[in-house]
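**Q** Structural data only, the sequence is not supplied:
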C-alpha cells in the first residue's frame, strides 16, 4: 500500500524552543515527497525523523520570513551533496526572488541537483496536483493545496456479474469500455466515483478567502495556530490565526482532519492542549497538535 503521511519536522513559530524546531513539514504521498517551509534546522530534523533528501520531489515555501525559509540553503546544498538524481521543483512567491537567490547561493558548493525554481505571482493551479492561493500576511505569502485527481473505485461484485476478470479489468480502466461475451461493458457499469485525497497547507495568515479556498474539503488541513483566542488582537496585528480561528477555518471549509502548528514561544509547551480545546469549539473533526518528529497519516479515503 502506498504511504501517505505528514512528517512534522518543526512546529515553532518565530523562535525555536527546547521542544520545538523552526517550521518544516514533509508530505509523503506515494512517489512524491513535498517539503513545506524548511526553517532553520530542517536538514537535521529530517535525519532525526529517518527521512532522506532523496525523498524530496518538491519544495514549497509560503513566504520569506526566516522561520519558514532559513533552512532552504542547507536543504538545497544537501540535495547536491547526496546527488539526488531527479528534478526538484521549488515554489515560492515571485516577490521574494532576491531572497531565494541569496539562500540558494549563500555559500560556495558544487551544485549538482536539478533544482527548478517556480516563482508564484497569481492564484490558481500550478500543475495537475498543486494549486496555490495568496494569503493575508504582512508580506507576500502563498498557501498550497496538493490534490490527487479524482478516480473510480472498482466494484468486485459487478465485475464478477458481468464476467470482467483478470487482465480485462486493467483494459477496461484504460479504454473506458470493452466487449465481454458479446456485451459492451462500460467503466461506469462496474465502478463508482472515488474522490482524490486532498492535503492543504495554510501558514501565516489572517482569515481570508484564499485560506478557505485552499482548505475546501481537505482530507488533512495543516493550519497555523500561533496564538490562543485571548490574544486574537495580537494575532490580527501580526497577520496570524488563533487556534479558534484555525478550527473555524476547518469547519467552514468542510475539512476532515486538522493539524494545528506554528505555536508561539510565549505559551508553555506543557499547555499545548489549550490550542486543541479552543479549536474544538469550532471544529468537530479530529484535531492533531503538531509535535516535532511526529508522523500523521492521511485519513482513509472518503
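**A** Structure's in. What do you need? Just so we're clear, the structure is a prediction, and the values are computed from it rather than from any experiment.

**Q** from here on, contacts and neighbour counts on C-alpha atoms
**A** Noted.

**Q** can you give me the strands in the stretch 1-150 of the chain?
**A** Taking DSSP state E, counting those that start in this stretch, the strands of the stretch 1-150 of the chain run over residues 4-10, 24-29, 32-36, 58-60, 88-93, 115-120, 124-125, 130-134, 142-147.

**Q** Now render those strands as JSON lines, adding distance to residue 184.
**A** Formatted as JSON lines, the strands of the stretch 1-150 of the chain follow (distance: least, Cα to Cα, whole Å):
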{"stretch": "strand 4-10", "distance to residue 184": "36"}
{"stretch": "strand 24-29", "distance to residue 184": "36"}
{"stretch": "strand 32-36", "distance to residue 184": "37"}
{"stretch": "strand 58-60", "distance to residue 184": "43"}
{"stretch": "strand 88-93", "distance to residue 184": "43"}
{"stretch": "strand 115-120", "distance to residue 184": "46"}
{"stretch": "strand 124-125", "distance to residue 184": "37"}
{"stretch": "strand 130-134", "distance to residue 184": "37"}
{"stretch": "strand 142-147", "distance to residue 184": "33"}
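
**Q** Which among those strands is found nearest to residue 285?
**A** strand 4-10 (17.6 Å; Cα to Cα).

**Q** Tell me where this protein has helices.
**A** 42-48, 66-69, 72-81, 97-104, 156-161, 167-175, 209-215, 232-238, 243-253, 273-279 (DSSP state H).

**Q** Include distance to residue 135 and mean neighbour count when you put those helices into TSV, please.
**A** Formatted as TSV, the helices of the chain follow (distance: least, Cα to Cα, whole Å; neighbours: other Cα atoms under 10 Å):
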stretch	distance to residue 135	mean neighbour count
helix 42-48	23	19
helix 66-69	15	24
helix 72-81	21	21
helix 97-104	18	16
helix 156-161	44	12
helix 167-175	39	13
helix 209-215	6	22
helix 232-238	13	15
helix 243-253	13	25
helix 273-279	20	19
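
**Q** re earlier: mean neighbour count and distance to residue 165 added to the strands of the stretch 1-150 of the chain, as CSV?
**A** Formatted as CSV, these follow (neighbours: other Cα atoms under 10 Å; distance: least, Cα to Cα, whole Å):
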stretch, mean neighbour count, distance to residue 165
strand 4-10, 25, 29
strand 24-29, 24, 29
strand 32-36, 22, 31
strand 58-60, 23, 38
strand 88-93, 21, 39
strand 115-120, 17, 43
strand 124-125, 14, 38
strand 130-134, 22, 35
strand 142-147, 25, 30
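
**Q** In addition, the following structure is provided for comparison:
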C-alpha cells in the first residue's frame, strides 16, 4: 500500500503545488486505488502517475470547501468519457449529493456507470472483508471529517518448503494447515498448524484527516496509526491565525501524532505564503515534537509496509 499526494497546498493552487487530493494505492491483489478529496486539477495530476480512472474504486470527501471538491465533477465525468462502466462509491458529509447532482444537472452531464453516493456521519462509513473505514468529526469552520482506514490482520504464509522437507505432501493437507487445523500423517505424526504457518501480519492503519484545529477526535482517529496525514497550514508563529480559520500549525500536527502514538506523520495543506523551499522549516518544526515527520511531496509514493502482529508498534 502507498500514499500519493496529488496536491499539498491550501486554499488555491500555486505554481509549485496543487490543492488537496490524496491517493491510497490498495494492496496488489485488489488492484485499485481510493481517493481522499478531489481539489481542482486532481485529474490532471493523476495523468502524471500510474493510476488510471478505471481503477478508482472509492472516493472519500472530508468536507465541502472548494479546495477539496472543485475537481470532483470533472473527474467523475472523465471516468465516464473513458468508457468505464464499473461502479464507484462516493462518501462525504451531508451536501455532497446535492453538489454532485446539481453540477451534473446544470451541465447536462451523464455518467455511464453507477455512482453510489453515501452521506456520512460519525462512526463506521464502510467495511468489507479486507478493510474498515471509520469517520469522526473534526474541528473546522464547516462540518469536516477525518477517516481511519483499518486493514484486517492476515494469517502468515504457509512454510511450504519446510513442510515438503519433513514429508508432508502438497495438496489438501496444506489447505487444512493454512486454515488453522492440525493434521495427522499416515506415519502417525501430528503436524501443528502453528508450526506450519509463519507469523501473522497485523492490519495496517492509515489515518487521513481533513482540515482541523487540534481536537480529541483527531487523536482518536490516529491512535497507533502506521501513517497519519495531518494538515499543517501554518508555522507555530501563526497559531492564533490557524485557530481563527480552523487549521493547525506544524507543531500542533506533530503533537497530535505524538499523543496518538502514531508511527509516522506526513504533513500537508500548506498555506500559499510558504514557497517550496519554506517547507523544510515546517518539517523541522514538526520534527521537534515528533521526529518521524515528513512534509509531503506531490507525486511521490509513500510506502506503508506491513509488519508482524508481535512487532513493537511504539
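**A** In hand now; what should we look at? For clarity, every value in this text was computed on a predicted model and none was experimentally measured.

**Q** about what we covered before: among the helices of structure 1, single out whichever gets nearest to residue 125 of structure 1.
**A** Closest among the helices of structure 1, once you apply Cα to Cα, is helix 209-215, at 11.0 Å.

**Q** That closest one: average distance to aligned residues in structure 2?
**A** Comparison of helix 209-215 of structure 1 with structure 2 after fitting gives an average deviation of 1.6 Å (mean Cα distance after the TM-score superposition for structure 1).

**Q** And for that helix, what's in contact with it?
**A** With Cα atoms under 8 Å, 6 or more residues apart in numbering as the test, helix 209-215 of structure 1 has contacts from 131-135, 143-145, 200-202, 205, 221, 249-250, 252-255.

**Q** So the residue nearest the centre of structure 1 versus residue 216 of structure 1, what's the distance?
**A** Nearest to the mean C-alpha position of structure 1, counting by Cα atoms, centre = their mean, stands residue 201 at 4.7 Å. According to Cα to Cα, to the nearest Å, residue 201 of structure 1 and residue 216 of structure 1 sit 11 Å apart.

**Q** Over to residue 276 of structure 1?
**A** 21 Å.

**Q** any idea what residue 260 of structure 2 aligns with in structure 1?
**A** The alignment partner of residue 260 of structure 2 in structure 1, by TM-score structural alignment, is residue 253.

**Q** for that match, what are its contacts?
**A** 212-213, 215-218.

**Q** do you know how far it is from residue 282 of structure 1?
**A** 12 Å.

**Q** again with residue 37 of structure 1
**A** 27 Å.

**Q** who touches residue 242 of structure 2 in this structure?
**A** By Cα under 8 Å, 6+ apart, the neighbours of residue 242 of structure 2 are 213, 233-234, 248-249.

**Q** could those go into a markdown table alongside distance to residue 109 of structure 2 and neighbour count?
**A** Formatted as a markdown table, the contacts of residue 242 of structure 2 follow (distance: Cα to Cα, whole Å; neighbours: other Cα atoms under 10 Å):
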| residue | distance to residue 109 of structure 2 | neighbour count |
| --- | --- | --- |
| 213 | 37 | 24 |
| 233 | 35 | 31 |
| 234 | 38 | 24 |
| 248 | 37 | 29 |
| 249 | 40 | 30 |
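
**Q** Between all of these, which two are at the greatest distance?
**A** Maximum distance among these (Cα to Cα): 11.4 Å, for 213 and 234.

**Q** what touches both of these two?
**A** 242, 248.

**Q** right, and the helices of structure 1 - which one's nearest residue 15 of structure 1?
**A** Judging these by Cα to Cα, what sits closest to residue 15 of structure 1 is helix 66-69, at 7.5 Å.

**Q** The closest one vs structure 2, average offset?
**A** Looks like 0.3 Å for helix 66-69 of structure 1 (mean Cα distance after the TM-score superposition for structure 1).

**Q** so which of the helices of structure 1 gets nearest residue 121 of structure 1?
**A** That would be helix 97-104 among these, by Cα to Cα, at 11.0 Å.

**Q** for stretch 19-26 of structure 1, the distance to its chain's centre please.
**A** With Cα atoms, centre = their mean, to the nearest Å as the basis, stretch 19-26 of structure 1 stands 14 Å off its chain's centre.

**Q** my bad, should have said stretch 284-296 of structure 2
**A** 19 Å.

**Q** what's next to it, contact-wise?
**A** By Cα under 8 Å, 6+ apart, stretch 284-296 of structure 2 touches 5, 8, 235-236, 250-255, 257-258, 263-268, 279-280, 282-283.

**Q** Counterpart of residue 150 of structure 2 over in structure 1?
**A** Match for residue 150 of structure 2 (TM-score structural alignment): residue 147.

**Q** check contacts around the closest residue to its match other than its chain neighbours.
**A** Once flanking residues are discounted, residue 147 of structure 1 sits nearest to residue 198: 4.4 Å by Cα to Cα, 6 or more residues apart in numbering. Contacts for residue 198 of structure 1 (Cα under 8 Å, 6+ apart) come out as 145-148, 217-220.

**Q** and in structure 2, which of those remain?
**A** Compared against structure 2 with both residues aligned by TM-score structural alignment, their matches' Cα atoms under 8 Å, these retain 145-148, 217-220.

**Q** The residue nearest to residue 147 of structure 1 matches what in structure 2?
**A** Looks like residue 198 of structure 1 aligns to residue 205 there (TM-score structural alignment).

**Q** got it, and residue 213 of structure 1?
**A** Residue 213 of structure 1 maps onto residue 220 in structure 2, by TM-score structural alignment.
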